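>>> Sequence and predicted structure below; questions after.
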Amino acid sequence: MVFLTAILILFSIFAVVKIYLKLTTGRCRSHTCLVGKTAIITGSNTGIGYETALDFAKRGARVILACRNKSKAEEARSKIISETGNDNIVVKIVDLASFDSVRAFAKEINETENRLDILVNNAGVIGIGDDTSRDGLSLVIQINHFSGFLLTNLLVNLLKKSAPSRVINVSSLAAEGAKNLDLDQIAKHTSVMTDYYNSKLCNILFTQELAKKLEGSGVTAYSLHPGVVKTEIVNNTSGLLKIGFSFLMKFFSKTVEEGAQTTIHCSVAKGIEECNGEHFSDCKRVKAYKTARNPGLAKKLWEKSEQIVHLQPNETQL
């Protein structure tokens, strides 16, 4: 009887938490039309990225699915066209584990696209087997931060040409776990979770400094926490980490459609330009996490990132 009572209490707690999460989940209420606009979304063949692309397509945008896996991206493209009737959906291949691939992708975009109104740096991983990228860096931090940093710099001229335009960086509440960001060691693999925490903090710091550099250009930047979302990112983990994440996802996660709402809000909502460089959660501006309030850290990270990606003066106007 005691055991049964404990189970019922535990179930009740789970139910209350689940209901609370549903009631407090933010939704994008903007009806902004994106006809004539072009958006790039990294990692858009599945999860939050796919739902974001689907929403943009419904609004009439030209959507570029920037993905590593061509077959999955083409499948996503077909589904989006079928559901929305918008056939202006394009697949472009980019491997964020390679700076050469990022540069080749950006070169193609700059040569073939007339405008870029929204850049969503959405792609992210927790752990995907190998610890080190082909560029010799922590694979998690390269995919989650450095490649997005490089891609944004390489496309910033097109963003400025298309202003008003926006850069959206998908971060996470996990940034609070990055207690001591050592910039001298930032590119090196430590542990799966430490790398992930650090990369998510980098997303926020990058956004802060990017906003300063873009001031007056008509291009604005925002970072966000999508919530705990049941996506395929968990498939890249293993062992106890996978068990733990799977438990959290099962009972406390948002759907991918719900998880995409804050990304969509930051991309299309009118009147948030005054929030340039700030952080969002559940479609609302929130105070930056304590780990992201270290004076001067964003600027130092930017300078370190320039060194690590070997950014050349002729590659950017920032």
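Okay, I see it.

>>> From here on, just use CA atoms for contacts and neighbour counts.
Noted.

>>> how many other residues sit next to Pro295?
By other CA atoms under 10 Å, 8 other residues sit near Pro295.

>>> Next, it: secondary structure please.
Here Pro295 is recorded as coil under DSSP: H, G, I helix; E, B strand; the rest coil.

>>> let's bring in a second model and compare:
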Amino acid sequence: MQGRTEDGFGMIFGVNHLGHFLLTLLLLERLKACGSSRVLNVSSGAHKSGAIDFNCLSTHKELGVGDSGFQMFTLYCHSKLCNVLFTHELAKRLQGTSVTCYSLHPGRVRTEIFRNFRIWLKILFIPIYWLFFVDSDSGAQTTLHCALQEGIEPLSGCYFSDCAVQDLLPKAKDDAVARKLWEVSERLSGLS
């Protein structure tokens, strides 16, 4: 969760957003040449608590600073907002092509996300984990829906949860912020 990528980006920003942004853009011409194809960005409902601080991104190559558990979760929320904004802008740029894109919340899935938590946090979260989180098969359903469901092409750019389109907060579909994030991401990843 903490640390930096080889290129000096904050680990959460680099792994959760910038790497996916770069991979998608590097594959985009091939996707267009393949005919109908889809790009899925696995986000999280936590994007609702996210924000994009472009000044911090410029100075620290990260969406925020700090290394406490709460600060790491906040950075995670910011990165998941990046996923939604990236999908929003990507859909606009893909209009008129056979490539569509969707962002999604898979639900609260039992993964190893707590493996690096301090023991007291594990003790606190384990009952919640087993009571309110779903197994990986259930957690994969929205991803599979967005990848395979016929007829959702007109919903390109939308955000899904529980296999259905969800309304987004205004900040998650802000055209100006999405465009600026795209431009900054291009610069940071060496594409411009």
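Right, received. Where do you want to start? Being a predicted model, the structure only gives us computed values, none of them experimental.

>>> so what number do they get for TM-score?
Superposed pair, TM-score by TM-score structural alignment, normalised by the length of structure 2: 0.89. Supporting alignment: 183 aligned residues with a CA RMSD of 1.6 Å.

>>> how about the helix or strand that Ile7 of structure 1 is a member of: buried residues?
Using DSSP states H and E, Ile7 of structure 1 sits in helix 2-24. Burial within helix 2-24 of structure 1, assessed by neighbour count using 16 or more other CA atoms under 10 Å, is assigned to Leu21.

>>> Next, the residues that contact that helix from outside, please.
251-252, 254, 282 (CA atoms under 8 Å, 6 or more residues apart in numbering).

>>> which part of structure 2 lines up with the helix or strand following that helix?
Using DSSP H and E, the helix or strand that follows helix 2-24 of structure 1 towards the C-terminus is strand 38-42. Alignment of strand 38-42 of structure 1 against structure 2: no match, by TM-score structural alignment.

>>> And strand 38-42 of structure 1, what does it pack against?
Contact here means 3 or more CA pairs under 8 Å, 6 or more residues apart in numbering; DSSP states H and E; on that basis strand 38-42 of structure 1 packs against helix 47-58, strand 62-67, strand 118-121.

>>> Tell me which of the ones you listed sits most buried.
Highest mean neighbour count among these (mean count of other CA atoms under 10 Å): strand 118-121, with a mean of 28.

>>> and the helix or strand following it, which stretch of structure 2?
Downstream of strand 118-121 of structure 1, the first helix or strand assigned by DSSP H and E is helix 139-141. Using TM-score structural alignment, helix 139-141 of structure 1 lines up with residues 11-13 of structure 2.

>>> same thing with stretch 265-278 of structure 1?
Against structure 2, stretch 265-278 of structure 1 falls on residues 145-158 (TM-score structural alignment).

>>> end-to-end on the matching stretch?
Stretch 145-158 of structure 2 has its terminal residues 13 Å apart, counting by CA to CA, to the nearest Å.

>>> Same question for stretch 120-136 of structure 1.
Stretch 120-136 of structure 1: ends 25 Å apart by CA to CA.

>>> which residue lines up with Thr111 of structure 2 in structure 1?
Looks like Thr111 of structure 2 aligns to Thr231 there (TM-score structural alignment).

>>> Revised request: answer the last question for Leu181 of structure 2.
Aligned partner of Leu181 of structure 2 by TM-score structural alignment: Leu301.

>>> what does His78 of structure 2 give?
Matched across to structure 1, His78 of structure 2 falls on Asn198, judged by TM-score structural alignment.

>>> and the closest residue to Gly14 of structure 2 other than its chain neighbours, how many residues sit next to it?
Sequence neighbours aside, Thr5 is the residue nearest to Gly14 of structure 2 in space, at 6.5 Å (criterion: CA to CA, 6 or more residues apart in numbering). Neighbours of Thr5 of structure 2 under the rule other CA under 10 Å: 13.

>>> can you check the one 3 residues further on too?
Residues within reach of Gly8 of structure 2, counting by other CA under 10 Å, total 12.

>>> Could you do the one 10 residues further on as well?
Taking other CA under 10 Å as the criterion, the count of residues near Leu18 of structure 2 is 24.

>>> Likewise for Gln312 of structure 1?
Neighbours around Gln312 of structure 1, by other CA under 10 Å: 10.

>>> which residues of structure 2 fall in strands?
Secondary structure of structure 2 (DSSP state E): strands located at 37-42, 99-105, 159-161, 164-166.

>>> And the longest one against structure 1, how far off on average?
Comparison of strand 99-105 of structure 2 with structure 1 after fitting gives an average deviation of 0.3 Å (mean CA distance after the TM-score superposition for structure 1).
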